[in-house]
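# no sequence for this one, just the structure:
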């Protein structure tokens, strides 16, 4: 039986273009039974996330409170899930170290925490998760694999220079 999995996305810190990758990685972890998107959706830059929510029946959670409002709301939701005892895995999608204490607490309770974020995600969040994966790496790996599949032309070694001739030293 696959692990019951919840996804919490900090839309203010992760671009919507990563949704297909987020969805695939979460599905590989377990059966997704909850997916919530957090952010101030009155901002135009988050419109694409709202479209994704409509197309995929995801639950957007509007946060108007300012800088850390989404982080606090995600933390509360994570603790609610912990106390319900119905989730074995959580996917935290953020590049914000403010979610590190939540990841620590969920792991301490035996919940697997998969962190997904950008390349600039602080070490604190990376280490707080059971596992952390950078978004966009899969596409880069596929390109790199194609490049590696083509054998490179053999390199010619440079000739070894002759050893220097010994110099006679006269005694004074």
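Happy to help now that I have it. Remember, predicted model here, so these are calculated numbers, not experimental data.
# CA atoms for contacts and neighbours, from now on please.
Noted.
# ok, residue 58 - contacts?
Contact partners of residue 58, counting by C-alpha atoms under 8 Å, 6 or more residues apart in numbering, are 35, 36, 37, 52.
# Structure two is appended below for comparative analysis:
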């Protein structure tokens, strides 16, 4: 359930964000709090932003006009950064949601985090890794959508299979580190503790891998044992096989 006391500024780089997904982005933001500030930046005289006109009014998003003063430059970036810093210094917010696929916002995200702000990022799969990893939580807009009731997978993103999940060294290390950090003497860790540990150290959303919940992703990876005790799910690392020792040749 969303914390209605959490005040969030939603800042949209309209030049680098799909208008067709804004309703899903707003639904996701609503899970974290209330978007008191809603602004979209761009040159609204440009034909490239025609798709945004209808959704601006429908979702009460304030358009911020930014003319392109020089060819090849995105002036909206600078306007967003200036507004974000003004909002930060006003001390009226608890978090920011930034919608863009542009890595140029990475320094801004890092600055906001330094001040204790949560930063929720949204962008397309083409978004460079530095921006994705800088956010408190980053969700690919392609992963936002209806969930299949049959298998718990997101309908918009095909789930990665066990081989693909195991081949993602960063994901595997992140999961194993989180499980190890919260484990007891028997190696078991509550899954909610694993989720919190991951959230504290990296930007992570299981839907980016095609899974609705962390438990679905962990199960699919096949690297961990899971058990359920009432409503609590426990997880621990499976014993790893050691390579057979080489025989000495006399």
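All right, it came through fine. Computed from a predicted model, the values in this text were never measured in an experiment.
# quick one: which of the contacts of residue 58 of structure 1 sit in helices?
If you go by DSSP state H, the contacts of residue 58 of structure 1 have residue 52 in helices.
# Turn the contacts of residue 58 of structure 1 into CSV, columns for neighbour count and distance to residue 74 of structure 1.
CSV is the format used below for the contacts of residue 58 of structure 1 (neighbours: other C-alpha atoms under 10 Å; distance: C-alpha to C-alpha, whole Å):
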residue, neighbour count, distance to residue 74 of structure 1
35, 20, 11
36, 18, 9
37, 23, 9
52, 17, 19
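# pretty sure residue 119 of structure 1 is in contact with residue 135, am I right?
Yes. Contact criterion C-alpha atoms under 8 Å: residue 119 of structure 1 and residue 135 qualify, at 7.4 Å.
# more crowded one of the two?
residue 135 (22 against 12; other C-alpha atoms under 10 Å).
# mind listing what the more buried one touches?
Residues in contact with residue 135 of structure 1 (C-alpha under 8 Å, 6+ apart) are 18, 21, 22, 116, 117, 118, 119.
# Report the aligned residue range of structure 2 for the helix ranked longest in structure 1.
Taking DSSP H as the criterion, structure 1 has its longest helix at helix 69-84. Under TM-score structural alignment, the counterpart of helix 69-84 of structure 1 in structure 2 spans residues 75-90.
# before we move on, what about stretch 30-37 of structure 1?
Aligned by TM-score structural alignment, stretch 30-37 of structure 1 corresponds to residues 33-40 of structure 2.
# what's in contact with that stretch?
For stretch 33-40 of structure 2, contacts defined as C-alpha under 8 Å, 6+ apart pick out 2-14, 29, 60-64.
# Please, which helix or strand holds the residue most central in space within structure 1?
The residue lying closest to the centre of structure 1 (C-alpha atoms, centre = their mean) is residue 116, at 1.9 Å. For residue 116 of structure 1, the element it lies in under DSSP states H and E is strand 112-117.
# Mean deviation, that strand versus structure 2?
By mean C-alpha distance after the TM-score superposition for structure 1, the fitted strand 112-117 of structure 1 averages 0.3 Å away from its aligned residues in structure 2.
# Alignment lookup: residue 6 of structure 2 to structure 1.
Aligned by TM-score structural alignment, residue 6 of structure 2 pairs with residue 3 of structure 1.
# Distance-wise, check the spatially closest residue to residue 75 of structure 1 that is not a sequence neighbour relative to residue 86 of structure 1.
Spatial nearest neighbour of residue 75 of structure 1, chain neighbours left out: residue 102 (5.9 Å); criterion: C-alpha to C-alpha, 6 or more residues apart in numbering. As judged by C-alpha to C-alpha, to the nearest Å, residue 102 of structure 1 and residue 86 of structure 1 stand 17 Å apart.
# isn't residue 127 of structure 2 right next to residue 99, touching?
No. At 10.7 Å, residue 127 of structure 2 and residue 99 do not qualify as touching, with contact defined as C-alpha under 8 Å.
# So for the two, which residue has more residues nearby?
Set residue 127 of structure 2 next to residue 99 and count neighbours by other C-alpha under 10 Å: residue 99 wins out with 27 against 16.
# got a list of what the aligned partner of that one in structure 1 touches?
Matched to structure 1 by TM-score structural alignment, residue 99 of structure 2 sits across from residue 93. Contacts here follow C-alpha under 8 Å, 6+ apart; on that basis residue 93 of structure 1 touches 7, 8, 9, 10, 14, 22, 115, 116, 117.
# Number of residues surrounding residue 149 of structure 1?
Using other C-alpha under 10 Å, residue 149 of structure 1 has 8 neighbouring residues.
# Tell me how far it lies from residue 22 of structure 1.
From residue 149 of structure 1 to residue 22 of structure 1 the distance is 27 Å (C-alpha to C-alpha).
# and residue 176 of structure 2, what element?
Secondary structure assignment for residue 176 of structure 2, by DSSP H and E: helix 169-182.
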